[in-house]
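> Give me a 3D structure for the following:
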Amino acid sequence: MDTYTLVNGISIPRIGYGTWKNLNPKECVNGIKYALELGFKHIDCARVYANEKLVGQGILESGVERKDIFITSKLRNSAHGYEHVRKEVEATLADLNTDYLDLYLIHWPVVAGHQEDWREDNLDTWKAFEELYEEGKLKAIGVSNFSVNHLENLVENARIAPMVNQILIHPGVLLTEEMEYCRKHDILLEAYSPLAPLSVLTKNETFQKIMANHGKSPAQILIRFILELGALPLTKTIHPSRMSENLHVNDFSLTKEEMDFLATWSHPDFTPRDNQKERPPQALDAKI
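Now for the predicted structure:
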């Protein structure tokens, strides 16, 4: 699989397999096995997803060597703070049955109890990330859902700048300011939920013409759009046929007119998230 190169020289596969909401044990384990068998090399996890043991089981049963897989996980909101991070990382490593993570992210910039002092909270949390990175337990470190003000706080005050920012990117939600800042500072953009507007866009006449122009599925067009933005799409499905489809997007390119349409398309159902406040509590976060 083609790769991007992070600022520290680490290669990261250009398309990721997401595990959010994969809570059915059989579906989650088999989904990982199918994904790796079909050619995915990049697995995106998070402790709050409450399925990292299942992901680890799927990796083990796949027979694929650990060195051939890029694994990402994320810090729970309730585990912010220097004193909590190491314990949290050790729990994730144990669940995934590995002794290192290829990438570890702060999942959300503003969390409960730190609405006012989020700057200090993120710097305190990030200090532990830096130490674990220097120890080799984390091969790369980054953030998720960070806007420019959150990124500036780390870039300007931390010893090591974030290497990745995982944010919501798809037609209808292009965070232009964040994307420009990340490109300027060599922070790789990862796009979660890249297929979110699929069901709405497939009814659009212009989008239908784009599909016909290339003989590609709606999902393949949307994944290609993310790649041509220079970002890394994180796809999610438990169906092998769709996994295979999502990987086969390197044999065509979108025209400037097609990119412009997708970049300017809007719909009232799709708006950026407000990440300047505490993230709404997740039921799973309280159970781990």
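> use CA for all of it now, contacts and neighbours both
Will do.
> Val89 - how many residues pack around it?
Neighbour count of Val89, defined by other Cα atoms under 10 Å: 24.
> All the helices of the stretch 151-288 of the chain, residue numbers only.
In the stretch 151-288 of the chain, the helices defined using DSSP state H, counting those that start in this stretch lie at 176-184, 198-201, 205-214, 218-228, 240-247, 256-264.
> for the stretch 1-150 of the chain, that is, sorry about that
Taking DSSP H, counting those that start in this stretch as the test, the helices found in the stretch 1-150 of the chain are 25-38, 52-62, 82-96, 118-135, 148-157.
> who wins for proximity to Glu177 among those?
Evaluated over the helices of the stretch 1-150 of the chain, closeness to Glu177 peaks at helix 148-157, with 7.2 Å, by Cα to Cα.
> buried residues in the closest one?
Within helix 148-157, the residues that count as buried by 16 or more other Cα atoms under 10 Å are 150-151, 153-154.
> Give me the helices and strands touching it, please.
Applying 3 or more Cα pairs under 8 Å, 6 or more residues apart in numbering; DSSP states H and E, we find helix 148-157 packed against helix 118-135, helix 176-184.
> Residues contacting it from elsewhere in the structure, which ones?
Contacts with helix 148-157, where a contact means Cα atoms under 8 Å, 6 or more residues apart in numbering, come from 109, 119, 122-123, 126, 161-162, 177-178, 181.
> 10 Å instead?
Here helix 148-157 makes contact (Cα atoms under 10 Å, 6 or more residues apart in numbering) with 108-110, 118-120, 122-123, 126, 142-146, 158, 160-162, 165, 177-182, 185, 187, 275-276.
> Using PyMOL, define a selection of the buried residues within those residues.
With 16+ other Cα under 10 Å as the criterion, this PyMOL line picks the buried residues out of the contacts of helix 148-157:
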select buried, resi 108+109+110+118+119+122+123+126+142+143+144+145+146+158+160+161+162+165+178+179+182+187+275+276
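> and of the buried residues of helix 148-157, the nearest to Lys216?
Taking these together and measuring to Lys216 by Cα to Cα, the closest member is Leu151, at 36.1 Å.
> Need the helices and strands packed on helix 148-157 in TSV (columns: distance to Leu227).
Below are those laid out as TSV (distance: least, Cα to Cα, whole Å):
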stretch	distance to Leu227
helix 118-135	27
helix 176-184	13
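> Next, the structure of the following sequence, for comparison with the previous one:
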Amino acid sequence: MEFVTLNNGLKMPQLGFGVWQVEDEAATPAVKKALDTGYRSIDTAAIYKNEHGVGKAISLSDIPREELFITTKVWNADQGYDRTLQAFDKSLEKIGLDYVDLYLIHWPAPEHDDYIETYKAMEKLYQDGRVKAIGVCNFDTEHLQRLLDECEVKPVLNQVECHPYLAQKELKEFCQQHDIFIEAWSPLMQGGDVLNNEVITKLAEAYGKTPAQVIIRWQLQNHSIVIPKSVTPARIEENFSVFDFDLTEEDMDKINNLDRGERKGPKPSEMNMR
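Model prediction:
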């Protein structure tokens, strides 16, 4: 495993395991398999409705709590100072832990304009020691700048859609300037054709790896935190087997040049659903 050091000094595994679109019952065996494979960072969210299943897998594991890195998120409908504190208590109860390592705002939902108060509630959770770090998801530069201007605790990361067809170069540059990591969701562009891209498939053949492994390695070498998701045991193992090779600078550039600004998910400024 490779680790990154967040801006508050906390160490976080650079490769984690995501459970988006995984039903609660399916989350338990999937997370257990991930933990058995070597993953230590697990990413869930209130809106995924699988926090209980994730927590069950953790309780079945004999891995010491301090070796795990657990992330969950507050949903749009629960934004606002008091609602966020209540939502956090519910999430903690479902997961069955005394604290989580990282708590994130799921979307800025700018139409409702609650994300500053939401973040201030998260600052309280951080100051009270109930979370080890706080951050955001799907924040554009303008949302991040407002957070930096109006809040006290700098977010440790911004979890956004990021894959070879959406490299997020400008947003990543802004985040790097402020010592904020980019964490890639949909790192393999779920439902897209990036795994079949000729550049990717040729590199996979050259390195004796799968297209997914090449893309995950590209993410890691681009200094992104990455959370691929799968419920298939063989794929869970495959996505973890990325620490035994390095892409050359030339091959990194080949993948960087695939960027076309293509999203599968919504634009952050337009995602206001509650």
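> where does the TM-score land?
The TM-score (TM-score structural alignment, normalised by the length of structure 2) is 0.94; 274 aligned residues with a Cα RMSD of 1.8 Å.
> wait, which of the helices of the stretch 1-150 of structure 1 is closest to Lys236 of structure 1?
helix 25-38 (9.5 Å).
> what does Leu168 of structure 1 align to in structure 2?
Counting by TM-score structural alignment, Leu168 of structure 1 corresponds to Glu161 in structure 2.
> Show the contacting residues for its match.
Neighbours of Glu161 of structure 2 in contact, by Cα under 10 Å, 6+ apart: 137-138, 167-168, 182-189, 262-268.
> Now with 8 Å, please.
138, 184-187, 263, 265.
> One more: Thr5 of structure 2?
Applying Cα under 8 Å, 6+ apart to Thr5 of structure 2 gives the contacts 11-12.
> quick one: furthest residue from the center of structure 2?
The centre of structure 2 is farthest from one residue, Ala206, which by Cα atoms, centre = their mean lies 28.9 Å away.
> From Tyr115 of structure 2, how far out is it?
46 Å (Cα to Cα, to the nearest Å).
> Also Leu147 of structure 2?
With Cα to Cα as the criterion, Leu147 of structure 2 and Tyr115 of structure 2 are 8 Å apart.
> One more: Lys132 of structure 2?
Separation of Lys132 of structure 2 from Tyr115 of structure 2 (Cα to Cα): 20 Å.
> TSV please, covering the helices of the stretch 1-150 of structure 1 and showing distance to Pro281 of structure 1.
Shown next, in TSV, are the helices of the stretch 1-150 of structure 1 (distance: least, Cα to Cα, whole Å):
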stretch	distance to Pro281 of structure 1
helix 25-38	24
helix 52-62	20
helix 82-96	18
helix 118-135	16
helix 148-157	20
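> Quick one, which of those helices gets closest to Ile10 of structure 1.
Taking these one by one with Cα to Cα, helix 118-135 is closest: 12.5 Å.
> where does the closest one sit relative to the chain's centre, distance-wise?
The chain centroid and the centroid of helix 118-135 of structure 1 are separated by 19 Å, computed with Cα atoms, centre = their mean, to the nearest Å.
> close enough to count as contact, Glu25 of structure 2 and Gly53?
Yes - Glu25 of structure 2 lies in contact with Gly53 (Cα atoms under 8 Å); the separation is 5.8 Å.
> Could you check which of the two has the larger neighbour count?
Gly53 (24 against 13).
> residues in contact with that one?
Counted by Cα under 8 Å, 6+ apart, Gly53 of structure 2 has contacts 24-28, 95.
> Filter the residues you listed down to just the buried residues.
Buried, going by 16+ other Cα under 10 Å: 24, 27-28, 95, out of the contacts of Gly53 of structure 2.
> and Lys90 of structure 2, how many residues sit next to it?
14.
> And Leu188 of structure 2, by the same measure?
Close neighbours of Leu188 of structure 2, defined as other Cα under 10 Å, add up to 27.
> Identify the residue spatially nearest to it, adjacent ones excluded.
His163 (5.9 Å; Cα to Cα, 6 or more residues apart in numbering).
> Correct me if wrong: that neighbour contacts Ile182.
No - at 11.6 Å, His163 of structure 2 and Ile182 do not qualify as touching, with contact defined as Cα under 8 Å.
> picking up where we left off before, trace the residue farthest from the centre of structure 2 over to structure 1, please.
Match for Ala206 of structure 2 (TM-score structural alignment): Asn213.
> That match and Gly172 of structure 1: what is the separation?
22 Å.
> for Asn24 of structure 1, same thing?
Distance of Asn24 of structure 1 to Gly172 of structure 1, computed by Cα to Cα: 31 Å.
> wait, which of the buried residues of helix 148-157 of structure 1 is closest to Thr255 of structure 1?
Using Cα to Cα, the buried residues of helix 148-157 of structure 1 come closest to Thr255 of structure 1 at Leu151, 31.8 Å.
> So what does that closest one match up with in structure 2?
So, by TM-score structural alignment, Leu151 of structure 1 is matched to Leu144.
> related to what we said a few turns ago, run the contacts of Glu161 of structure 2 past structure 1 and keep the common ones.
Here is what carries over to structure 1 from these, by both residues aligned by TM-score structural alignment, their matches' Cα atoms under 8 Å: 138, 184-187, 265.
> Narrow these to those that are buried.
Buried among the kept ones among the contacts of Glu161 of structure 2 (16+ other Cα under 10 Å): 138, 184-187.
> And Thr19 of structure 1, how far from Ser193 of structure 1?
12 Å.
> Quick check: neighbours shared by those two?
With contacts defined as Cα under 8 Å, 6+ apart, no residue is shared by Thr19 of structure 1 and Ser193.
> before we move on, the earlier item: among the kept ones among the contacts of Glu161 of structure 2, find me the one that's closest to Ile225 of structure 2.
Set against Ile225 of structure 2, the nearest of those by Cα to Cα is Ala184 (6.1 Å).
> In contact with the closest one, which residues are there?
Neighbouring residues of Ala184 of structure 2 by Cα under 8 Å, 6+ apart: 159-163, 219, 224-227.
> how close does it get to Ile215 of structure 2?
Distance, Ala184 of structure 2 to Ile215 of structure 2, by Cα to Cα: 11 Å.
> With Asp98 of structure 2 instead?
35 Å.
> now Val249 of structure 1: how far from Ser217 of structure 1?
With the distance defined as Cα to Cα, Val249 of structure 1 ends up 10 Å from Ser217 of structure 1.
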